[in-house]
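**Q** Next come a sequence and a model predicted from it.
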Amino acid sequence: MGTTSAKAAVVDGGAIIEVAEAPLELTHPHPGWAEQDPAHWWAAVVSATRALRSVGDVDAVVATGQMQDLVPVRGAPGDGDGAVRPAILYSDQRAVAEHSALAALLGTAWGDAALAQPDSTNVAAKWKWLVDHEPANAAATDVVLLGAAAYVVWRATGAATCDPTVAATTGLADVVANSWWGPVVAATGIPLPSIVGATEVAGYVSPAVAAELGVRAGLPVVHACGDAVATSIGVLGDEIDAPYAYLGTSGWVGVFRPRAEPRPGVIVLPGPSPDRWLSVMPIATAGGAADWARETLLGDVDIATFDRLAAGAFAAGEGVGFLSQLDGTRFPSPDPFACGVLIGARRSTGRAVVAAAVYEGVAQVLAAIADVVVPQSGSADRAGLAVCGGGARSDAWCQVIADVTGRTVRRVSDDHASLRGAASCALVALGGAPVGAATTLAVFGPRRDRHRAHAAMGRVLAGLAGSLAPQFAELARIRAAEGQHTLP
């Protein structure tokens, strides 16, 4: 269950047999608000599932999807769609005041329980907003579901459940204890579902839903990990200490560890079993930096031309670097004011060097994050790095990532990774083995003769980011004063 579509697939082992999807509508009733209608979620699920030719042969149903939603429901499935009001989505920013009040009340213990201090998008604050602004809807709510996948499981089985991954994102859980955190529940009065393991059976398909979906009644239903962890399972399989990087418009570096290891800036999420924890650090701008450079700096050249230019140059070797912070940065510490910087450009600097500098600048962020997220001892020390996402389709960029990180880079297939990850949870719930790692499509070894220049450029960029932070904040104040920007 994504934000823009519901995808349904038939999966045999780790192999995707067929896929169908149906669109979803996202609404913004007011600035900063984001909502979806749960009835539309279910209609999309039915539409996509009915389009699968072999759906009648499946042995289980499993759901994953967007995390950290507020979905208030009442009654039981069959009594209408059950939704008290439209779902308030993970990205909704309406509960800033309620969050501030909760943060003042709960103090640092809240962050200790959640493994990170919750921000204003947390579900606890959204529930407080509902209580304060829509008291009739809050009073009508029997249970709050915490994501679109939870709503699908509830409609299919009548069971109100939450997987441990999603629970960890809500600001409502004692994450390590895998339970709801008493102080925040007491402070908000929120009616919560049961936390059910992602590889356990949450319930069984009702006869009415079986007829709607075209599956057999009584099939086991599994509430898999939320989408971030499901995608990671689809890429990494069951492997520990095998890192991967995702290069979309934004991106991240993630690795499964055998235990929770909270560190500054690292998001820690429960995985499919008690001995699998995903450590992940996000990158605000990855492929988005290349898109900006080719459209703005290089005269709107096409992707293939930009890629060819970047492949033909070695920017660090010419003393040219790019600080990839076009959308602010989250590393080494959050700075919403941070900006992109092209440094070292001279009159002789050509388009190819600029393109290469952007690829290398994003790779520098990946390298720095990988050194934090990936364990630096044992067999994984300086281990290879799997890469996926749209940016990973570029041979030139994969090669640059290998050069900058000093790691062997493997381009892997991420086709429907979240669906494979969800299927893996269902396989284990049925007594089978989890899916394996995604298929390796190409391998890129680091060019050692470029390492010294890249390492030196990494030090330059790190120093630049720190020294320019006050100037970035001043630039933000200038934009705000001129009406071009609102300060966070």
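**A** Received it, and whenever you're ready, just let me know what you need.

**Q** drop to CA atoms for contacts and neighbour counts, all remaining ones
**A** Noted.

**Q** where exactly do the strands run in the stretch 151-300 of the chain?
**A** Under the criterion DSSP state E, counting those that start in this stretch, strands of the stretch 151-300 of the chain are mapped to 161-162, 173-174, 179-180, 194-195, 201-204, 220-223, 244-247, 251-257, 267-270, 277-283.

**Q** Tell me the helices and strands packed up against the first one.
**A** In this structure, strand 161-162 packs against helix 148-157, strand 194-195, with contacts taken as 3 or more C-alpha pairs under 8 Å, 6 or more residues apart in numbering; DSSP states H and E.

**Q** redo that, cut-off 7 Å
**A** strand 194-195 (3 or more C-alpha pairs under 7 Å, 6 or more residues apart in numbering; DSSP states H and E).

**Q** Comparison target below:
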Amino acid sequence: MIALGIDLGTSGVKALLLDDGRQIAVAAAALEVSRPYPGWSEQDPADWWRATCDCLDALKAEHPHALAAVRAIGLSGQMHGATLLGADGALLRPCILWNDGRSEAQCAALEVPELHLRQRAGNPAMPGFTAPKLLWVREHEPDVFARIAKVLLPKAWLRYRLCGEFAEDMSDASGTLWLDVGARTWSAPLLAACGLDERQMPRLVEGVEPTGVLQQQWVSRWGFAQPPVIAGGAGDNAAGAVGVGAVAPGDAFVSLGTSGVLWATTSGFMPAADRAVHAFCHAIPHTWHQMGVMLSAAASLSWWAGVSGYTEAALLQEVDASPRSDGACWFAPYLSGERTPHNDAAVRGGFLHLTPNTSRADMTRALLEGVAFAFRDMRDALGSAGTVISEADLIGGGARSDLWCQTMADVLGMPLHQVTGSQHGCALGAARLARVAADGVQLFDKPARQRSFEPHATRAQHHDRAFSQWQQLYGRLRQLPLPSPLPESA
């Protein structure tokens, strides 16, 4: 059976054709992020639709017979985004994205004792989550707030465009702060705290459930032989977990994507909000997970490539060819603030301890190590919550770099494994969920391991010492105010 997985990411949309476990083809289209003010991060959902259409148009052009045979579509999506619709289904404003930090002040309203937020939602209030964004809209854009008929996450909006249904899966809904994560249902008290009610939410489904069928106009446009069923799907991390077969308690993976994730599948709801560890529903029924999240993982390397004027590949190659020098420096990857373990939207990152001998290769190496140290921070946070991870698979664009994978293994002191198809893990997971929605058979095999990275003893010892020094950067950066802009008259 052929299934289609569509992954709506931050940097682009991917569409993957899967035939009984074999990947037939992948199409991709890029997206841009708008940052109109410091700390803001938005996208126009119309761009999501354009990119999705571009992907399916490409698949139709190159693989028309395989696309025509698709029986089910699964969706994966960037989490937390606030996509606001009016009564007519029209968009009210651009989507406020997961890495938007404007709602830090509104988080306090959700942390009052009577709401029991951390017990119900399993997470602390963070600006990245959806609920504080709606409090910000209510305060700063009251005309928009008054017109809200539906609040959708990005992939739920894409589902609405595809099949006209308002539905959301448990894993993605967990990132709103409106879900009672243990009970897998919307929480009326948490919604009411934001001036909303369940009528403004999509209905909840499990990731393997069918939610509707593709509308006829799109069936005709892309040449499907019959209208494919559309599965509940998953938030991007849960989709990645399904893609690598991390569906049983104890399974773990590291995602080196735009953001960074350290994931551990759990058999029950295990909140540990005091260390900013996330406890979410899995896309698989009766299953949950814990994860640590950093906001700028591979995004840090993308930023540095843009600033330096070199491609990411060229920067990595330069480090590979350059020995460590006396110009070594530090990098803190807090470009958009940080989640685990700090829950701090205001802190900012940067290079520190630069000298006249510091080279571009030194700075790139510091960046790779800084991201790895942040993952170690997350690992320790999960460990303090009782979740011990001894090895993990690797997914995400950063996992294509052997240098970065080895650095991660050395810093974390545990084996890490590159797996087949890891760069398309979220789209693959979405396609796997689509297959279940169509035929009811749950087959989430682990992909073949291509290469394993064992920690090198000498380097691991070096990083053990360096990590305790790197941890001091957060406290120092937290104390620095943001530079004030020059007045326009200056």
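**A** Good, I have the coordinates. It should be emphasised that the depicted structure is a prediction, and the values quoted were computed from it without experimental measurement.

**Q** what inclination does the helix ranked longest in structure 2 have with respect to strand 252-256?
**A** Counting residues, the longest helix found in structure 2 (DSSP state H) is helix 360-384. Orientation note: helix 360-384 of structure 2 sits at an angle of 150 degrees relative to strand 252-256 (axes from the mean of the first three to the mean of the last three C-alpha atoms, to 10 degrees).

**Q** related to what we said a few turns ago, quick one: which of the strands of the stretch 151-300 of structure 1 is nearest Leu298 of structure 1?
**A** Smallest distance to Leu298 of structure 1 across these (C-alpha to C-alpha): 21.1 Å, for strand 244-247.

**Q** mean per-residue distance, that closest one to structure 2?
**A** For strand 244-247 of structure 1, the mean deviation from structure 2 after alignment is 2.4 Å (mean C-alpha distance after the TM-score superposition for structure 1).

**Q** Show where that strand falls in structure 2, residue numbers please.
**A** Mapped onto structure 2 using TM-score structural alignment, strand 244-247 of structure 1 spans residues 253-256.

**Q** How far off centre is that stretch?
**A** 10 Å (C-alpha atoms, centre = their mean, to the nearest Å).

**Q** who's in contact with it?
**A** 261-264, 297-298, 392-399 (C-alpha atoms under 7 Å, 6 or more residues apart in numbering).

**Q** any idea which of those residues is closest to Ser484 of structure 2?
**A** For those, with Ser484 of structure 2 as the reference and C-alpha to C-alpha as the criterion, the closest is Ala297, at 26.7 Å.

**Q** Count the residues that sit near the closest one.
**A** A count of nearby residues for Ala297 of structure 2, using other C-alpha atoms under 10 Å, gives 27.

**Q** can you check Gln216 of structure 2 too?
**A** By the criterion of other C-alpha under 10 Å, Gln216 of structure 2 has 13 neighbours.

**Q** and if you look at Gly312 of structure 1?
**A** Burial measure for Gly312 of structure 1: 13 neighbouring residues, criterion other C-alpha under 10 Å.

**Q** How much space separates it from Tyr359 of structure 1?
**A** Applying C-alpha to C-alpha, to the nearest Å, the value for Gly312 of structure 1 to Tyr359 of structure 1 is 12 Å.

**Q** Next: Thr199 of structure 1.
**A** Distance from Thr199 of structure 1 to Tyr359 of structure 1, by C-alpha to C-alpha: 39 Å.

**Q** Centroid-nearest residue for structure 1?
**A** Ala228 (4.4 Å; C-alpha atoms, centre = their mean).

**Q** Which secondary structure state does Trp98 of structure 2 sit in?
**A** In three-state terms, and counting by DSSP: H, G, I helix; E, B strand; the rest coil, Trp98 of structure 2 is coil.

**Q** which residues does it contact?
**A** Taking C-alpha under 7 Å, 6+ apart, one finds Met79, His80, Gly81, Gly128, Phe129 in contact with Trp98 of structure 2.

**Q** Widest-spaced pair of those residues?
**A** Using C-alpha to C-alpha, the pair of the contacts of Trp98 of structure 2 lying farthest apart is Met79 and Gly128, separated by 9.1 Å.

**Q** What does Leu56 of structure 2 correspond to in structure 1?
**A** By TM-score structural alignment, Leu56 of structure 2 lines up with Thr49.

**Q** Name the SS class of the residue nearest to that match when sequence neighbours are not counted, please.
**A** When the adjacent residues along the chain are set aside, Thr49 of structure 1 lies closest to Ala8, with 5.5 Å between them (C-alpha to C-alpha, 6 or more residues apart in numbering). Secondary structure state of Ala8 of structure 1, per three-state DSSP, is strand.

**Q** In this structure Ala3 of structure 2 contacts Ala69, no?
**A** No - between Ala3 of structure 2 and Ala69 there is no contact under C-alpha atoms under 7 Å: 8.3 Å.

**Q** more crowded one of the two?
**A** Ala3 (31 against 19).

**Q** Could you check how far that one is from Gly327 of structure 2?
**A** Here the criterion is C-alpha to C-alpha. By it, Ala3 of structure 2 lies 51 Å from Gly327 of structure 2.

**Q** just Pro271 of structure 2 next, same as before
**A** Distance from Pro271 of structure 2 to Gly327 of structure 2, by C-alpha to C-alpha: 42 Å.

**Q** And Pro132 of structure 2, by the same measure?
**A** 42 Å.
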